[in-house]
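> Whatever this is, show me its structure:
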Amino acid sequence: MNYWTSMEWGTDMVKYSDIHRAIVGKLKAKFPNIKISSTDITEGFDRPSFFIEFDDMKSTDFMREALDRDFTVRIYYFPKEKDKNKVEILNMEDDLNEIFIQDGVISIDAETAIEIDELELEIVDKVLQCSFDVMISENYDRVDDTPNIEDIEIDNI
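Take a look at the predicted model:
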């Protein structure tokens, strides 16, 4: 499980789009010539290419203090050749391990990062599927405006 916590009150919560953008940036840095598609791929797409989706998304409240979010990131890699692509896929598996496990961090912004400690790689219908789980726990951006008690009067004391 990958975990990130915001401990500062008053900071903006991380958006799913921020995480997506950071993953795209990480892939583009390593693979500048491979297209990253932003729409669901069914047919008529470029090869090679990536497609990223978030799956199994769950949000829960933690003691009225924090928002916990769990989800799975799935990265699909469509190799250059639909057939005869075993070596290409093996090389891509090595590259994905390098950028997500060896590096181990997805930087969202200057103060926020997600650590990756486990990567699942499998081939389904000649498409490489890379996935990892993320858990984010962030304090709510709330201002406590409850007045403080100044004097307490207790009878007979």
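> use CA for all of it now, contacts and neighbours both
Fine.
> the strands in this protein, which residues?
Using DSSP state E, the strands of the chain run over residues 2-6, 35-37, 49-62, 66-78, 105-107, 113-115, 120-124, 127-139.
> quick one: buried residues of the last one?
Neighbour-count burial for strand 127-139, with 16 or more other C-alpha atoms under 10 Å as criterion, is recorded at 128, 129, 130, 131, 132, 133, 134, 135, 136, 137, 138, 139.
> Let's see this one next, to set against the first:
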Amino acid sequence: MVLYQDIAKAVTMVIKEAFPNIPIYGDEVREGYKTPSFFVGIMPVNSINHTKSIKEEQLLITVSYFSNTTESLKNYKVMQELKVAFGQVLSVDNRRFIIQETNTEKVGEDGDNYQFIFDINYYELASSEPDGELVKEIIYN
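This next block holds a predicted model:
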């Protein structure tokens, strides 16, 4: 089972490797941060039970960038570097998730906040519990 916190840690590590001097926060931080900074958010979007034991999960990953400049070219460069850093695969522990589509958008009134957004889809075992009692003894004649 893939835990959301493991995905958040993997996303944070990608950002930290690409931008070692820029602080990274969770999306629960609302004040007291310095710019430039990144904020990581994970939103479960969909959970579909395909069978009794297999489910499909979809998560939306949001990386918000709060810049310390209104110079668009510098901010575009950060967004491009972020896109390159993530590439096409997000590695989480022993699993690899394909990043099929990414989006970048400018947010906020000041024009110096950006979001890099992508989603991942993956399958998991819905339950590892057996349906009934396990056989303990077989008598064969």
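> what's the TM-score here?
Between these two chains, after superposing, the TM-score reads 0.82 (TM-score structural alignment, normalised by the length of the second structure); 133 aligned residues with a C-alpha RMSD of 2.2 Å.
> now, which of the buried residues of strand 127-139 of the first structure sits nearest residue 111 of the first structure?
Proximity to residue 111 of the first structure was ranked across those by C-alpha to C-alpha; first place goes to residue 138, at 13.1 Å.
> what's the spacing between the equivalent of residue 7 of the second structure over in the first structure and residue 108 of the first structure?
Alignment of residue 7 of the second structure against the first structure is given by TM-score structural alignment, with residue 19 as its counterpart. Residue 19 of the first structure is 6 Å from residue 108 of the first structure, where distance means C-alpha to C-alpha, to the nearest Å.
> which residues do these two both contact?
With contacts defined as C-alpha atoms under 8 Å, 6 or more residues apart in numbering, no residue is shared by residue 19 of the first structure and residue 108.
> thinking again about what came up before, want to try TSV for the strands of the first structure, with distance to residue 88 of the first structure as columns?
Listed next are the strands of the first structure as TSV, based on distance: least, C-alpha to C-alpha, whole Å:
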stretch	distance to residue 88 of the first structure
strand 2-6	28
strand 35-37	16
strand 49-62	13
strand 66-78	10
strand 105-107	24
strand 113-115	27
strand 120-124	12
strand 127-139	10
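> Tell me which of those lies nearest to residue 13 of the first structure.
Smallest distance to residue 13 of the first structure across these (C-alpha to C-alpha): 6.8 Å, for strand 127-139.
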